[in-house]
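turn this into a structure:
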Amino acid sequence: MTTQPTLTLAGPTGFYARFGKAVFDRVVGLVLAVMSLPVLMLLMIGIGLTLRKNPLVREPQVGLDGKPFLLLRLRTAAPERDHGYGRMLRRLSLDELPQLWNVVFGSMSLVGPRPLDADHVANLEAWMLRRHLVRPGITGLWQVDARGDGRDLVDNIHYDIQYIDQISLSTDLRILLKTLLVVFTRRERQPEDAARPPRRRLTSRFPHIRQVIVDQIIWSLALPLAALAHADFAGSDVNRMGLLVAIITAVGVQVFWGYGVGLYRGRWQLASNEAVGWLIVGTTLVSIALVAETLLPGDGPLKVGAIVSAAGFQLVSAIGVRYLANAVYAAQGRSNHTRPHRLLVFGAGAAGLKAAEAVWDDPASDSLPVAFLDADVAKHGTRPLGLSVVGGAESIGSAAYRYNADLLLIAMPSATGTAVRDIADIGHRAGLSVRILPRLSEYVLDDTDVVMADIREMTLADFLPREELSLDLESIAGYLTGKRVLVTGAGGSIGSVLCKIIERFDPKKLYKLDVDENALHGLQLALEGRALLDSDELLLCDIRDQPALLAAFEEAKPEVVFHAAARKHVTFLESHPGEAVKTNVLGTLNVLAAALAVGAERVVNVSTDKAADPINVLGLTKRMGEMLTAYYAGQGSTSFLSVRFGNVLGSNGSVIPTFREQILNREPITVTDPEVTRYFMTIEEACQLVVQAGALGNGGDVFVLEMGQPVRIVELAERLHQQLAPGRALDIVFTGLRPGEKLHEVLAGPDEELVDRPHDLLYRYAVPSLDPAVAQKLPANGSREFITTQLVETLADPPF
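I've put the predicted structure just below:
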């Protein structure tokens, strides 16, 4: 970990931890010790016969408040022999049976940290001594969560500290139950168990038959016992026929009511408040029916007092069985495989609880939830799912150290991006890797359970210094429904997401045009789940090939065109400006002319913020694309417009993949300048903008998205490093601005005229037109300096 917060040696709090636990240990321990005494005597006799040594061993250990005591256990080996009988005792943990008497004598607890000898205690750090603020236990949290996986003492002490923070009766019962399951099953649940088909049983046809049977058995026992008790246990005074009638009545009413309201049809969870409530109502109805029988002529089957006693016994027993069964099912359902990571969950609301259960239950999960945190002070100190809510954001560092956690899951789907970023920053500073349950825009809880697939690592989109934008596409994208739509550059990062969005609106045809056959192969696989490349909607074509492009348009006859094909890498295009002219200028001209020729209704040209006040080849050529789009807007009934946005996170050619590779390879992160800034948006935002603008635009204008404040590239690199390599030193090398790069980008040039804001998130700027004849005269071959000079001069004084 990067820091070691100061930890106080505070003991456990709460009534149970301070008072109830001792009573529980003495009472239960005494009962178990007496009941197991015959077994213990037989085991001791077996040890004497096999090892010929004193069967009982007394080991000096350190207990509560550092005081010594003698730990009792059975001998399982002798210096000269290791008998199979002793190995069997160790395997079944029967050698620890005498420790029940340690519990009775008050030196140990049923559940707690395992005792250590004085030599080990002498080497403990100060914070580790907190484990001695409670009595050592026969079993503990680390034994049931990490049994036999080779964890060292320090790791186990983190489990002990976690247990001390979470002491409660339910926690102790759960640990005892899991101890029995671990000892007697002797195997971990395997991933294939979930896929194994169940055996054909009665429960496969009537999955809740156990509830029915148990409830009726309880009534069948409660009524005779109550009748006997009220007859002073004189069986001759009990109306046996009347008792039989009462049992039949109780069973009939209970079953009829239970199935009628859904209690026996799985309408509610086994021990939910709703199920318990309806169980109380059902018991009350049975009692009323039995009391009504006493009003019949003759001797009533049971006295009213006996009926009330039986009803109380039945209700308490039925609820108790349900809670016990719920605990058993939960313990069996939670995968017990070894997990290399320990997880803090920030968010103790419904989403956080469901996320923690998903992590627990998934047999492929690599992490174990150990504690909750929450911004709501009222939840601090509570124990949802048996895990303590140990504080808010300010407690992340200390909780990470105390519980030896290395992961933080932020489970607040309704929180703002700012709140999530603040919590993630604290987690990163504590050396934690951060995962997130997506926001409600991506994932809606309703009554759906969270699954592991819903939990993901944080992406850089989560770190944008603004809320992620979500435009109302459903209300404006009707212009795509039932239309023939064509996307150029469909296999690229922007084009492929654009195709996915367009498909949601049921176009008549969606033509995907690209020069890269591998990109089209991957796109068809992503969209259709197959990649046979046999669809007439896949168009392999180069937009620089004017005859071929026109033929493709004439065959497809698109009504809506999205032009996303482009050369866009600044540094490459500075070295090869002719390629930018061929694609970004002449290729765009070909697309515009073809769309007009086939009578398309709308054409949306995808541009870039580099076109605003351009100083590099990419910006110059993309600005010319905008101007050509404006020219064609006046040539017919087709609606032409352009869309301009900033750098797209994770798109092909962006800095993010480069940073990621450098971090994962432990290489220095290369940044051009410590002050360089850029506007960023997600691919989804960019494509939503394109679709939105297509509904609003005409006249060749350019639409610009409201993108908030620009982001410093250094901060972007720092955040990515924190996420991918928490706790590792950051190494950034500044390389200087490259030719054609700006220190700060702008979204609109100083001379551009703002027309209006057709949407709260969109600006519309007027664009001057450029005659295609001028564009066609631009040199695409020649020296770099010559081509660049011609581009600059054409834009400086364009003939319109």
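
please count neighbours and contacts with C-alpha atoms only from this point.
OK.

would you map the strands across the stretch 201-350 of the chain?
Assigned strands in the stretch 201-350 of the chain, in chain order: 341-346 (criterion: DSSP state E, counting those that start in this stretch).

who does the helix or strand where V561 lies touch, helix- and strand-wise?
V561 is part of strand 560-563, with elements assigned from DSSP states H and E. Counting contacts by 3 or more CA pairs under 8 Å, 6 or more residues apart in numbering; DSSP states H and E, strand 560-563 is packed against strand 484-488, helix 588-597, strand 602-606.

mind putting these in a markdown table, distance to V389 included?
Formatted as a markdown table, the entries for those read as follows, by distance: least, CA to CA, whole Å:
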| stretch | distance to V389 |
| --- | --- |
| strand 484-488 | 51 |
| helix 588-597 | 58 |
| strand 602-606 | 49 |
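
deepest of those, which one?
With neighbours defined by mean count of other CA atoms under 10 Å, none of these is more surrounded on average than strand 602-606, at a mean of 27.

one more sequence to fold, the one below, so I can look at both together:
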Amino acid sequence: MVSRVRRIIALMLVDAVLINLAMYLALILRFDGFSKIPAAHLASSYQLLPLFTGVLVLTFYFTGLYNRLWRYASIGELLAVTSTVSLGSVIAIAAAYFFSAGTLQFSRGVFVLQWLLNVFLIGGSRLGWRLLRDYGLKPGPTKGGKPILIVGAGDAGAMVAKELKNHYNGQINLVGFIDDDPSKKKLQILGSLVLGGREEIPDIVKQHGVQEIVLAMPSAEGKMIREVVEICHKTDAGVKTIPGMYDLLEGNVTINQIREVQVEDLLGRAPVKVDLDSISHYLKGEVVLLTGAGGSIGSELCRQVAGFSPKKLLLLDVSENNVYDIEMELSNSFPQLDIYPIVKDVRDEQAVEQVFKLHNPKVVFHAAAHKHVPLMEVNPEEAIKNNVMGTYNVASAADKFGANKFVFVSTDKAVNPTSIMGASKRVAEMVIQHLDTVSSTNFVAVRFGNVLGSRGSVVPLFKKQIAEGGPVTVTHEEMVRYFMTIPEAVQLVIQAGAMAKGGEIFVLDMGEPVKIMDLAESLIRLSGFEPQEDIEIVVTGIRPGEKLYEELLTDEEGVNATNHKRIFVARPHDINGKLIEERVNNLRKGITPRNKYETEGFLQTFLPEFRNDESKMTG
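Have a look, this model is predicted:
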């Protein structure tokens, strides 16, 4: 606090001197020399100087000019100086004419010159301090510094270069920039040239002995980043990147954010933008229930929902360890939030109803599910109990106790399903669509594909296999999947909840599908190895229930656009409510499938085409 006061006082003294200097320089310029200044004008200046100095310094103070960090002075700060000097000058001139009552003799031209000189001197002092700090007080770049090449000659590339020079100017040698825009070639950015396009990276690295390449392409598509990384890996230089646009806040890049390239960067897409006002409106001040709260999707839902100030957050999961972990995390991050941990099984109808009776949640996110395709092929009846009956229990309680919104987290595997897991999720979608027709609660489902980093997903598996020295296992050379990061998927789920009117199945734009073989090769290279040389890739064959490619819509559904360019809504088609009620009542009575044959029969009553050409096997 003391140092801040001293800084402000010092700035005020400097400005007072500059304001006085501007007055006398204005007189000298107006009358072509100090000796030619009329005595009356000189006498008037002695009377006006205290007034101008006091008014301008006070104006600077009250408009916050002394609260700026002038070491980062730029055009914005110079505009602030210009507007503040203008305001202060107008006030001072008005006060001079009012109090002098016409007794002062002073040329109007002097006032104009004084204004210009004040802007020049006061603005120049700030900019001069920055120039002194950036260039006069630091050692210049050394040829012996670490040679660095930046890929991307846009705003992000310029910010990276600026950060590197500010923090490591004596330790790095910025060789230049790479950009595919031919119009930028040979142009300079902060004193460094744009040397060429991506295809020239190997030659430039070799020519300049580049040791590190920094990717500054935060909004580039994953395909482009993959191509650039492939080229960079043909060199001996290390490769790093800045965060994607989703992670950047207001375009700021810091040295700490420059990191190793990760697989998420290779799957990048346009940044997600959400309507924060609509999200806040339906979550703020409400009791929110999240089932499957400790899972990959559920825990991220908890983190993001907690940021919208709900009245109470109910964390329901069958695993006490999962509930404990997410409760501890949220308690530290949101100490003021009312968090209630619940260890319950969604298959227990009475326990679920008790939760609703006790807490009366108004918004429900249902993420509890069995999701692993191969495991559900071996334990098919459990998919019905958890994914169908569990969904019905939570959804019917939401209806019974008057919840406003119910958002069901579904999957692209529910479309034309070939797996028990996918079929069970499709039936669960039908259940909530039916309930929407008979309830005042808005029931909606949200479908998306694979989520990077979720438990049991392919990327953690590949990383584990690489760490063990291989081999990396891929089920088929042509297998493709859609991918999203966990925060991105959850953000769109919450946004879909804000858009829900009832009965919709929202479909998230997953971008371009990614070939799993390409993903495996990229991940091996990111780990510093060469595919099939250092780490072997083995094709194991498609597992039961798997598809070569996933779909997001059935032929009957089609798709309609919404006011969010990343979210679409499937057109609803007829749901057999009578059949759903009949089958669900059987489940409630304990009449559940007991093996694979009975499970497939149960699913085929809803989905006649499901495995109708496959031989039935008892389980």
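
follow-up on the earlier one: where does the strand holding V561 of the first structure end up in the second structure?
For strand 560-563 of the first structure, the aligned range in the second structure is residues 363-366, judged by TM-score structural alignment.

got a list of contacts for the strand holding V561 of the first structure?
The set of residues external to strand 560-563 of the first structure that reach it, using CA atoms under 8 Å, 6 or more residues apart in numbering, is 480, 483-489, 588, 591, 595, 600-606.

over to stretch 497-505 of the second structure?
Judged by CA under 8 Å, 6+ apart, the contacts made with stretch 497-505 of the second structure from elsewhere in the structure are 278-279, 282, 405-407, 429, 432-434, 436-437, 441-447, 569-572.

go on, stretch 677-692 of the first structure?
The list of residues contacting stretch 677-692 of the first structure from outside it, by CA under 8 Å, 6+ apart, reads 461, 464, 468-471, 473, 476-477, 493-494, 497-498, 501-502, 604, 606, 643, 645-651, 705, 707, 709-713, 743-745.

just the buried ones from the residues you listed, in ChimeraX syntax?
Selecting in ChimeraX just the buried members of the contacts of stretch 677-692 of the first structure, where the criterion is 16 or more other CA atoms under 10 Å, is done with this command:
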select :461,464,468,469,471,477,493,494,497,498,501,502,604,606,643,645,646,647,648,649,650,705,707,710,711,712,713,745
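
filter the contacts of stretch 677-692 of the first structure down to the ones in strands?
Counting by DSSP state E, the contacts of stretch 677-692 of the first structure place 604, 606, 643, 647-648, 705, 711-712 in strands.

burial count for V239 of the second structure?
20 (other CA atoms under 10 Å).

residues in contact with I384 of the second structure?
For I384 of the second structure, the contacting residues are 424, 592-593, 599, by CA under 8 Å, 6+ apart.

and it, how far from L579 of the second structure?
Using CA to CA, to the nearest Å, we find I384 of the second structure at a distance of 16 Å from L579 of the second structure.

quick check: closest non-adjacent residue to the residue nearest the centre of the second structure.
For the second structure, the residue sitting closest to the mean C-alpha position, by CA atoms, centre = their mean, is Y246 at 2.6 Å. Ranked by CA to CA, 6 or more residues apart in numbering and with sequence neighbours excluded, the top spatial neighbour of Y246 of the second structure is P271, at 5.3 Å.
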